[in-house]
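Participant: Provide a 3D model corresponding to the input given below.
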Amino acid sequence: MSFYDVLARGDDALDESPRRSRTWNFFSHITCNTVVGLSKIVLNTLYNVEVKGLENLDQAMVAARKENRGILTLMNHMSTCDDPFIWACLPWRYFKDLDDIRWGMAASNVCFTSKVTSRFFSMGKILSCERFGRGPFQPALDACVRILSPDNTLDSEHIFHGLGPSTDLAASMAKNLKEERNPLSPEYKPPVLRKKTSLLHVFPEGFVCQLRPPFNNSMRFFRWGTARMILEPTVAPTIVPIFSDGFEKIKPEKVEESAFDFFTFYNRGGKVTVNIGKPLDSAIIDGFRDEWRKLCLKYTSLQDSNRMSDELKFGEEAKRLRSKVSGYLREQVSKLRLQNGFDKEDSRFSDVNWWVKYTDTKGKSDPSVKFVGLNWACRDYQSNVKIYDEKGNLLQERKDALCGPKAPRKSH
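Facilitator: Here you go, the predicted model:
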């Protein structure tokens, strides 16, 4: 079940750039292809790249478009070069049409720190996502739900998910739409100029995770915002898991960074493996969405039927469902990790509570697990950080005034 206010907020977030403009889309296409082209030069010149399962992505995209579904790809996050290098591994046919180029998210305090960088990443089809407590209920996540909702499914049949127009809740939704941004209105225009359904790529861990041996190439837990992209679009997306290794050696995390690190590529001649899995079982995804629908029926007020209630955002039942969905997604990516030749992961790494404690104590809770370079899961090491409470309310905004010591930068 979808909510009109979520879709409307997604529209608003996407409207921050003129994405209905043909001029904008022309330069957006050029930006994306330029970045992919430069990345291809680096990979093809300096590294040995193997892509397994490309036919799975081909077939998923064809089937999704035929069934009028969005496409969601999920991948582990080992390096700051994962995107765009993951796309540079694919054939050029994936970039001929702007609609086939992925949407993605990036940290606002890293990639959206000025007008220039904000414009560049926006043209690269990247959405600004805030971390450190902002949580899954923020504009970027609403935009992702909207991107995965085909434009011709913004109707009562898809949004109500079988409620039927005669039910009290459906009638209340239609009535309350008078005060909302109404996608059923003849004047409504989608925020993105597109001819077919979209591809969205996410890194569900939310942070780069580079651990030292023997835990290298392990993953963090998958964050609950990804579950929103499964449960809330008007139609279920086609979901393709991906696992990669080798990018972490191209761009290893460092304690000391310099401006030259951005242009330096390590482990030249090394192997990069991208393993693309088969689309996930639609019956399992439909089962998750049915559980979500039942929760929506249980916790949606007739007086405020177009808004997601606090119980659906922060209630224990909703949290358990999002956790179950995220755990299932992580398990599917983890299977691809085993296919890439790695040993089975330590069971602690799929546990949210273990990571929360490990992060809060800056690794002291389990000193046997160590990061390569800085722990990017820790706000202490990041500038321009906004800090939020558990419901996403802004508590603090500081520039370079961090909770702990920051690693020194080399001077050149």
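Participant: going forward, measure contacts between C-alpha atoms and count neighbours the same way
Facilitator: Will do.
Participant: And for the closest residue to Ser282 other than its chain neighbours, the neighbour number?
Facilitator: Sequence neighbours aside, Thr238 is the residue nearest to Ser282 in space, at 7.7 Å (criterion: CA to CA, 6 or more residues apart in numbering). Neighbourhood size, Thr238 [other CA atoms under 10 Å]: 25.
Participant: doesn't Ala60 make contact with Thr238?
Facilitator: Yes: with contact defined as CA atoms under 8 Å, Thr238 reaches Ala60; the gap is 6.9 Å.
Participant: here's the other one to compare against:
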Amino acid sequence: MSIESRLTLATVGLGSRLFLKTACASVKVHGLQHLLTALDEAGRNDRGIITVSNHISVVDDPLVWGALPVRQCILNPRNMRWTLGASDIMFTGPVYKWFFRNGQVIETVRGAGVHQPAVDLAVAKLNSGAWVHVFPEGQVNQESCQSGGELLRFKWGVGRMVMSTTKTPVIIPMHIEGLQKVMPEPRRFKFLPRIGRHISITFGDPEALTQEVDILVQRWRSSRPSIQSLELSSAGVSPPAHEAVVLNLGGDLDTARLSGEVRKQAIDNLGKAIDWTDEERARVNIVAVLQKGVADLALNAHPP
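Facilitator: From the prediction side, this is the model:
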């Protein structure tokens, strides 16, 4: 962790905390113990945390994290979130790139699909026990806070993150309300937030949602063919090399120790052996469960 990153996270976190305390009429935080408990859990070296929430303003992140404890989170980069940010909006120049990268934002190319490097990096962070926050709607949706408003369909990237981790991460649903009035859309002054608003931030219990998603993940994993069943003898793979051909939890073939025709044969056989439609179906089901978890929390969330 560089000193630049530590300073960026601390400055933004403390600035967000100052705004919540001085520029908002009230800030109600419910269920924060669910996140803090997950952050304190032993064994985080190989099991990450995902928070998923609605997205109601351009300042949801970082302002909501101003509600976190200073010593435990804001001044402790290990306990601060990683998140994904659009390349065409947040990484448009050298200064912005420096700022957001040091603020633990992963540059994401919209429309590049679920197998892009940004999602790979998010999976790697989760496998190291880090916390990743996701706005699965993929864009600001202030209509979701209005009467009869609904969440936009969640993007599949969050499903791939969950399916690709070594261990299913702790999944914490979140609901944010009130920040749509701080930065309403449209607004006359683009960069000027409105003060004196009431804010509510709710963290849901992760247990039921995590278990439900884990069941789907394990069902999908158990249905996939074992790489050992692939017929590689025609490629001349010796037993030691055969053992090196493994299927990682993201559904991709690790061919780092293979080369040439052996590598090509392994990939060809893998493509024939796996029903990718089943993977897509599992991803859709997982994302639907995540969306329902966030929507259900919204119904029971405390108003601002």
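Participant: hang on, the earlier thing: mind listing what the residue nearest to Ser282 of structure 1 touches?
Facilitator: Applying CA atoms under 8 Å, 6 or more residues apart in numbering to Thr238 of structure 1 gives the contacts Ala60, Ala64, Arg69, Gly70, Ile71, Leu72, Pro279, Leu280, Ser282.
Participant: give me every residue that touches the residue nearest to Ile387 of structure 1 when sequence neighbours are not counted.
Facilitator: Distance criterion CA to CA, 6+ apart; nearest residue to Ile387 of structure 1, sequence neighbours excluded, is Gln396 at 5.1 Å. Contacts for Gln396 of structure 1 (CA under 8 Å, 6+ apart) come out as Lys386, Ile387, Tyr388.
Participant: got it, and Phe154 of structure 2?
Facilitator: Contacts here follow CA under 8 Å, 6+ apart; on that basis Phe154 of structure 2 touches Pro136, Glu137, Gly138, Val287, Ala288, Gln291.
Participant: Quick check: whatever residue of structure 1 lines up with it vs Trp355 of structure 1, distance?
Facilitator: Taking TM-score structural alignment for the superposition, Phe154 of structure 2 sits opposite Phe222 in structure 1. Distance of Phe222 of structure 1 to Trp355 of structure 1, computed by CA to CA, to the nearest Å: 11 Å.
Participant: returning to that earlier point: make sure the residue nearest to Ile387 of structure 1 is indeed in a helix.
Facilitator: No: counting by DSSP: H, G, I helix; E, B strand; the rest coil, Gln396 of structure 1 is not part of a helix but strand.
Participant: Distance of it relative to Cys296 of structure 1?
Facilitator: 32 Å.
Participant: just to revisit the earlier point, kindly present the contacts of Thr238 of structure 1 as JSON lines, with separate columns for neighbour count, secondary structure and distance to Trp103 of structure 1.
Facilitator: Formatted as JSON lines, the contacts of Thr238 of structure 1 follow (neighbours: other CA atoms under 10 Å; DSSP: H, G, I helix; E, B strand; the rest coil; distance: CA to CA, whole Å):
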{"residue": "Ala60", "neighbour count": "20", "secondary structure": "helix", "distance to Trp103 of structure 1": "16"}
{"residue": "Ala64", "neighbour count": "20", "secondary structure": "helix", "distance to Trp103 of structure 1": "16"}
{"residue": "Arg69", "neighbour count": "24", "secondary structure": "coil", "distance to Trp103 of structure 1": "15"}
{"residue": "Gly70", "neighbour count": "26", "secondary structure": "coil", "distance to Trp103 of structure 1": "11"}
{"residue": "Ile71", "neighbour count": "27", "secondary structure": "strand", "distance to Trp103 of structure 1": "10"}
{"residue": "Leu72", "neighbour count": "26", "secondary structure": "strand", "distance to Trp103 of structure 1": "9"}
{"residue": "Pro279", "neighbour count": "18", "secondary structure": "coil", "distance to Trp103 of structure 1": "18"}
{"residue": "Leu280", "neighbour count": "17", "secondary structure": "coil", "distance to Trp103 of structure 1": "20"}
{"residue": "Ser282", "neighbour count": "13", "secondary structure": "helix", "distance to Trp103 of structure 1": "22"}
